[in-house]
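Asker: please work out how this folds:
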Amino acid sequence: MSYGKQLFLYNGHRNVQVNIRNYQVEDIPTLIHIQQESFPPPFPSELWWNEKQLMNHITLFPEGALCVEVEGELAGSMTALMVNFDSNHLQHTWEEITDNGYITNHDPQGNTLYVVDICIRPSYRKLELGKWLMQSMYEVVVHKGLERLLGGGRMPGYSSLANEMNAEEYLHAVVKGEEKDPVITFLLRCGRTPIGVIPNYLEDEESLNYAALMEWKNPFR
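Answerer: Have a look, this model is predicted:
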């Protein structure tokens, strides 16, 4: 199945044409540059995409490899794989469940679409392209009849409040709207709900290596 969607979004001055589609081999150099632009230090540079990872996304599960263009210019991407997830066993790391981003453990018989990554170039974030990419992945979940979309969300605002509360308390405060987090607040606005906090999920100084496991359930299941 190939994916294609066209939108017209207002950029503050005029409507611009936006296309969401599966990314291709020729997109790889730009996608790597977008990662570098979207996740500057202190985010670990070794976690930026490399060519082999992106080739695996395209060949192993092209349905989970989406990108967004604004008037023909690549502005971001979102990647997922299918896994067989047991909701009674939440503990895992990003490296384990995504095979360090290479997705060689993609399971075509899995019950869950697991988000590997989402990134939007900073200059395009006012268009809420991340929200539209997320919606597109929800459509993949529905099309394939899966139970849910799932993924670990970084909590980059946590490090500044770690002396005042633990990670679970911080997530609860964000959910209640008492605190705002650049990632978790965005995921909540996309319709994702938290089902737990995972320690040592990903090497991430700003999140102190914690992540919130965020779910979207297929309403047709």
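Asker: C-alpha only now, for contacts and for neighbours.
Answerer: Will do.
Asker: which residues touch the top strand by length along the chain?
Answerer: Longest strand of the chain, by residue count under DSSP state E: strand 73-83. For strand 73-83, contacts defined as Cα atoms under 8 Å, 6 or more residues apart in numbering pick out 30-31, 34, 57, 61, 64-69, 97-98, 103, 105-121, 124, 129-130, 133-134.
Asker: buried subset of these?
Answerer: Taking 16 or more other Cα atoms under 10 Å as the criterion, what is buried in those is 31, 34, 57, 61, 64-69, 97-98, 103, 106-107, 111-121, 129-130, 133-134.
Asker: inside helices: which ones of those?
Answerer: Among those, the members found in helices (DSSP state H) are 31, 34, 57, 97-98, 129-130, 133-134.
Asker: re the thing from before, how about the longest strand of the chain: buried residues?
Answerer: Along strand 73-83, these residues count as buried under the neighbour rule (16+ other Cα under 10 Å): 74-83.
Asker: that strand: how far from the chain's middle?
Answerer: Centroid separation for strand 73-83 versus its chain: 7 Å, with Cα atoms, centre = their mean, to the nearest Å.
Asker: so for L213, what's the nearest residue that isn't a sequence neighbour?
Answerer: If the residues on either side of it in the chain are set aside, L213 comes closest to G152, at 4.4 Å by Cα to Cα, 6 or more residues apart in numbering.
Asker: would that neighbour count as being in a strand?
Answerer: Yes. With DSSP: H, G, I helix; E, B strand; the rest coil as the criterion, G152 is part of a strand.
Asker: please list all residues in contact with it.
Answerer: So G152 contacts 94, 115, 198, 201, 211-214 (Cα under 8 Å, 6+ apart).
Asker: same check on D117?
Answerer: 77-80.
Asker: with distance to E164 as added columns, please give those in CSV.
Answerer: Listed next are those as CSV, based on distance: Cα to Cα, whole Å:
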residue, distance to E164
S77, 35
M78, 33
T79, 34
A80, 34
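Asker: and of the residues you listed, the nearest to P219?
Answerer: Within the contacts of D117, the smallest distance to P219 is 19.3 Å, found for A80 (Cα to Cα).
Asker: now do the closest residue to the closest one other than its chain neighbours against G153, distance only.
Answerer: Counting by Cα to Cα, 6+ apart, V115 is the residue found nearest to A80 once chain neighbours are left out, at 4.3 Å. Using Cα to Cα, to the nearest Å, V115 is found at 9 Å from G153.
Asker: one more, for comparison:
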Amino acid sequence: MYRKELFVFDNDRPVPACVRSYTQADFADLIRIQEESFPPPFPSELWWNEEQLNQHITLFPQGALCVELEGRAVASITGLLIDFDPDHAHHTWEEVTDGGYIRNHNDNGNTLYIVDICALPAYRKLGLGKLLMQSMYEVVIQLGVKRLLGGGRIPGYHLHASSMTAEQYVEAVIEGKLRDPVLTFLMRCGRTPVKLISGYLDDEDSHHYAMLMEWRNPFLPLQ
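Answerer: The predicted structure follows:
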């Protein structure tokens, strides 16, 4: 089980926080986080349900973390282990995560794949998403796998889709000419681009694209 206590900051005010493995007692809070984090037009059927959450804590508890503030979970991150081949990188969220049930989790996988990360909107200014991502980097190192990987939505793309391709939009974000709520956040967390994937997720704002982003284990060789 994972647990660390630290402070997050509300402007200059330190706030006690705990990053820990989530448990069945957190399920109601975790579902509420999903509902508030991904409002329509995001498909409601993609919010967590209790069966999925049970699979997370049973199959791969090391990849099921939350941030607790004032006695309740207010942010979460979930992952599974896969055996990733960079030469065959194209996939959908549904395929790689088993629709969020992670029954395809591979204890011998070489990659920690992020299924989901979210935080209650009221707490996002506290930097909880970056804290959770950094915590997952620690899991990568502890498990000795090659990388952390995941598909990052590009929800800002719908504002520019009439004037540029998805490839051009991503390039503009990476060059700092545009800012995307998710892609820019992942870059701030230390993730780097691998491949732009079409049809990754039913996500109208992203026009169903996602940028596959990784963080390499710095204690392992690149090959």
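Asker: list the TM-score for the superposed pair.
Answerer: Once superposed, the chains reach a TM-score of 0.98 (TM-score structural alignment, normalised by the length of structure 1), with 220 aligned residues with a Cα RMSD of 0.8 Å.
Asker: L129 of structure 1 against C119, yeah?
Answerer: No. Taking contacts as Cα atoms under 8 Å, L129 of structure 1 lies outside contact range of C119: 9.3 Å.
Asker: and the longest strand of structure 1, which stretch of structure 2?
Answerer: Alignment of strand 73-83 of structure 1 against structure 2: residues 72-82, by TM-score structural alignment.
Asker: same check, this time on stretch 111-129 of structure 1
Answerer: Going by TM-score structural alignment, stretch 111-129 of structure 1 sits over residues 110-128 in structure 2.
Asker: end to end, how far does that stretch reach?
Answerer: Using Cα to Cα, the end-to-end distance of stretch 110-128 of structure 2 comes to 26 Å.
Asker: and what of stretch 108-125 of structure 2?
Answerer: 36 Å.
Asker: repeat that for stretch 59-67 of structure 1.
Answerer: Note: stretch 59-67 of structure 1 ends 15 Å apart using Cα to Cα.
Asker: ditto for stretch 153-165 of structure 1
Answerer: Stretch 153-165 of structure 1 end-to-end distance (Cα to Cα) = 18 Å.
Asker: do the same with stretch 39-55 of structure 1
Answerer: Per Cα to Cα, stretch 39-55 of structure 1 runs 20 Å from first to last residue.
Asker: and for stretch 149-163 of structure 2?
Answerer: Terminal-residue distance, stretch 149-163 of structure 2 (Cα to Cα): 30 Å.
Asker: do the same with stretch 24-42 of structure 2
Answerer: Stretch 24-42 of structure 2 has an end-to-end distance of 25 Å (criterion: Cα to Cα).
Asker: list the buried residues for that stretch?
Answerer: For stretch 24-42 of structure 2, the neighbour count (16+ other Cα under 10 Å) marks 26-27, 29-35, 37-38 as buried.
Asker: what does stretch 136-144 of structure 2 give?
Answerer: For stretch 136-144 of structure 2, the neighbour count (16+ other Cα under 10 Å) marks 136-137, 139-141 as buried.
Asker: that older thread, out of the contacts of D117 of structure 1, who's nearest H13 of structure 1?
Answerer: S77 (24.2 Å).
Asker: now do the closest one against H92 of structure 1, distance only.
Answerer: Distance from S77 of structure 1 to H92 of structure 1, by Cα to Cα: 24 Å.
Asker: and for I28 of structure 1?
Answerer: Distance of I28 of structure 1 to H92 of structure 1, computed by Cα to Cα: 28 Å.
Asker: contacting residues for the equivalent of T23 of structure 2 over in structure 1?
Answerer: By TM-score structural alignment, T23 of structure 2 lines up with Q24 in structure 1. Going by Cα under 8 Å, 6+ apart, Q24 of structure 1 touches I58.
Asker: who are the contact partners of the residue of structure 2 most remote from its centre?
Answerer: Distance to the chain centre peaks in structure 2 at S163, reaching 28.5 Å (criterion: Cα atoms, centre = their mean). Listed by Cα under 8 Å, 6+ apart, the contact set of S163 of structure 2 is empty.
Asker: return the distance of it relative to Y157 of structure 2.
Answerer: Going from S163 of structure 2 to Y157 of structure 2 by Cα to Cα gives 10 Å.
Asker: with S44 of structure 2 instead?
Answerer: 21 Å.
Asker: between those two, which is the more surrounded one?
Answerer: Legend: neighbour count by other Cα atoms under 10 Å for S44 of structure 2 and Y157, higher for Y157 (26 against 12).
Asker: SS state for the nearest residue to that one once chain neighbours are set aside?
Answerer: Closest residue to Y157 of structure 2 apart from its sequence neighbours, by Cα to Cα, 6+ apart: S206 at 5.5 Å. At S206 of structure 2 the chain is in coil, as set by three-state DSSP.
Asker: how near is F84 of structure 2 to H105 of structure 2?
Answerer: 12 Å.
Asker: can you check V182 of structure 2 too?
Answerer: Distance, V182 of structure 2 to H105 of structure 2, by Cα to Cα: 25 Å.
Asker: ditto for A64 of structure 2
Answerer: 13 Å.
Asker: tell me which element the nearest residue to A89 of structure 2 once chain neighbours are set aside falls in.
Answerer: The spatial neighbour of A89 of structure 2 that comes closest, neighbours along the chain excluded (Cα to Cα, 6+ apart), is K195 at 7.4 Å. Taking DSSP states H and E as the criterion, K195 of structure 2 maps to strand 192-197.
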